[in-house]
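Engineer: Provided below for reference: sequence and predicted model.
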Amino acid sequence: MSASWLERLTGPRAPAGYRPGATLARLRHNLGLADWQSAASFTYREQGPCIEVRERTESHLLMHLVMCELTLRVPALGQGKLEFDVHHSGLVRRTGLVFRLRDGEKPVFEDVQLRLSSDSALRKALMPLDFKRLTCCFDNGQWQVCLEHMGASEVVNRMPAFRRYIPLLAQQRELIWQSFDALERILREQ
């Protein structure tokens, strides 16, 4: 049975001109990794953590964005539930990091925030990193860190017609790896 016209009009669908996997292929080239295990996971160093990657689309009027979201999973000691975002502070220049609680207990969040904000290696990696979104979720003894970088994304416009890939530069790639290493070290003990 076919879907009704209302379901076709309002249901989830891919934006016009979206090429599934094309942005991931360009990201794979930018990363220069030999051990790309599948279309969705890789490790960036020997004995390193497995990083999952997926494409995410965002539709706008007559255009859409295709962004790559990198996900790190870290087992931890504690129990409970916590979710927070990390952003840069400062309107023109980056002056620091801001942590915003989305869900969970405030005392636990404050403890994690203190540990993350006081770590010099993490701060050194995150301050110059051009990320759009960094979300940390803790649930049932496991952390999930999702990072969406400004690079490794594609802008597709329908009028005027153009398609532009924004590459992930080598310096930014190294900052991502340093951030993931620091986050894994800190969150594993939490």
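Structural biologist: That came through, no problem.
Engineer: contacts, neighbours, all on C-alpha from now
Structural biologist: OK.
Engineer: so residue 112, which of the three states?
Structural biologist: Taking DSSP: H, G, I helix; E, B strand; the rest coil as the rule, one finds residue 112 in the helix state.
Engineer: number of nearby residues for it?
Structural biologist: By other Cα atoms under 10 Å, the residues close to residue 112 number 18.
Engineer: show me which residues of the lengthiest strand in the chain are buried.
Structural biologist: Ranked by residue count under DSSP state E, the longest strand found in the chain is strand 142-158. Across strand 142-158, burial judged by 16 or more other Cα atoms under 10 Å covers 142-157.
Engineer: repeat for stretch 5-23
Structural biologist: Within stretch 5-23, the residues that qualify as buried are 15, 23, counting by 16+ other Cα under 10 Å.
Engineer: end to end, how far does it reach?
Structural biologist: End-to-end distance for stretch 5-23: 31 Å, by Cα to Cα, to the nearest Å.
Engineer: so which residues make contact with it?
Structural biologist: With Cα atoms under 8 Å, 6 or more residues apart in numbering as the test, stretch 5-23 has contacts from 55, 57, 59, 64, 66, 67, 68, 152, 153, 154, 156, 165.
Engineer: one step back: give me the helices and strands touching the longest strand of the chain, please.
Structural biologist: Taking 3 or more Cα pairs under 8 Å, 6 or more residues apart in numbering; DSSP states H and E as contact, the helices and strands that strand 142-158 lies on are helix 22-31, strand 63-75, strand 131-139, strand 161-166.
Engineer: let's bring in a second model and compare:
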Amino acid sequence: MLTMVIATLRQKLFELFRADRAPAGYRPGITLAHVRRNLGAANADLERLAVEVIERTESQLLMHLVMTEFVLRVPAATGGTASFEVHHGGAIRRNGIRVRRRSGNQALGRELQARLLADSALFQALMPLDFKRLRIELHNQQWCVRLEHMGGSEVVNRMPAFRRYIALSPVQRDHLLASLMGLQRLLSTL
């Protein structure tokens, strides 16, 4: 009897904390609708670049976040597999762009870093861009850029109950579009 109670309790706990379960109060597509409204005319430019805009949720104790990821795929001139994270340098003030190799060819990471710094238009777009994550991956002769902006996200709290959308400002929208176009240009030759 005790074994059955423990097994049932364990199953209930597993179902409660399952990672693939949508958080309570999550409204699929609502954040994307806000982002598309913020993008305005830039939606056409993103479609021309073949950028996919997706929602991603992150659950926390009594709240969840809905983040927006901009996914760009570019045919690669090189083969292999690699993964890189791009972030701003500097602890308090941004003083550059850094590329951190997660896996793959270290020389390719150095080449990516050098080209990011050499492309002044891309560098000027990335420096003021408020991104949370920027991952660049190479797989099956294709680059995949995943850029998660700090704007275009929603915070949903259960206790106290509130929901807040963090808008993507027009200035950030312009930097985002310039960054994605610059990354497409840079990666198509790498």
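Structural biologist: Great, that's in hand. Please read all numbers here as calculations on a predicted model, not as lab measurements.
Engineer: what does the TM-score come to for these two?
Structural biologist: With the length set by TM-score structural alignment, normalised by the length of structure 1, the two chains reach a TM-score of 0.89; 179 aligned residues with a Cα RMSD of 1.6 Å.
Engineer: about what we covered before: closest one of the contacts of stretch 5-23 of structure 1 to residue 138 of structure 1?
Structural biologist: Residue 138 of structure 1 lies nearest to residue 68 out of the contacts of stretch 5-23 of structure 1, by Cα to Cα, at 21.4 Å.
Engineer: next up, the contacts around that closest one.
Structural biologist: Counting by Cα under 8 Å, 6+ apart, the residues that residue 68 of structure 1 touches are 23, 24, 53, 54, 55, 56, 148, 149, 152, 153.
Engineer: do residue 109 of structure 1 as well
Structural biologist: 82, 84, 101.
Engineer: columns distance to residue 170 of structure 1 on top of the contacts of residue 68 of structure 1, output as TSV?
Structural biologist: Shown next, in TSV, are these (distance: Cα to Cα, whole Å):
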residue	distance to residue 170 of structure 1
23	17
24	16
53	18
54	20
55	20
56	22
148	16
149	13
152	11
153	15
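Engineer: thinking again about what came up before, dump the helices and strands packed on strand 142-158 of structure 1 into TSV; add distance to residue 123 of structure 1 as well.
Structural biologist: Output for these, formatted as TSV (distance: least, Cα to Cα, whole Å):
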stretch	distance to residue 123 of structure 1
helix 22-31	23
strand 63-75	18
strand 131-139	13
strand 161-166	25
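Engineer: excluding its backbone neighbours, what's nearest the most centrally placed residue in structure 1?
Structural biologist: For structure 1, residue 147 is the residue whose C-alpha lies nearest the centre (Cα atoms, centre = their mean; 1.9 Å). In space, and not counting its chain neighbours, residue 147 of structure 1 is closest to residue 134: 4.6 Å by Cα to Cα, 6 or more residues apart in numbering.
Engineer: which residues sit in contact with the spatially closest residue to residue 112 of structure 1 that is not a sequence neighbour?
Structural biologist: Taking Cα to Cα, 6+ apart, and ignoring the residues beside it in sequence, residue 112 of structure 1 has residue 190 as its nearest neighbour in space, at 7.5 Å. Residue 190 of structure 1 makes contact with 76, 77, 78, 112, according to Cα under 8 Å, 6+ apart.
Engineer: buried deepest among the helices and strands packed on strand 142-158 of structure 1, which one?
Structural biologist: Counting by mean count of other Cα atoms under 10 Å, strand 63-75 has the highest mean neighbour count of those, with a mean of 21.
Engineer: mean shift between that one and structure 2?
Structural biologist: With mean Cα distance after the TM-score superposition for structure 1, strand 63-75 of structure 1 departs from structure 2 by a mean of 0.5 Å once superposed.
Engineer: show me what whichever helix or strand comes after that strand is packed against.
Structural biologist: Going down the chain from strand 63-75 of structure 1, the next helix or strand is strand 81-89, by DSSP states H and E. Strand 81-89 of structure 1 is packed against strand 96-104, helix 106-117, strand 131-139, with contacts defined by 3+ Cα pairs under 8 Å, 6+ apart.
Engineer: tell me what angle strand 81-89 of structure 1 forms with strand 96-104.
Structural biologist: Put simply, strand 81-89 of structure 1 runs at 160 degrees to strand 96-104, going by axes from the mean of the first three to the mean of the last three Cα atoms, to 10 degrees.
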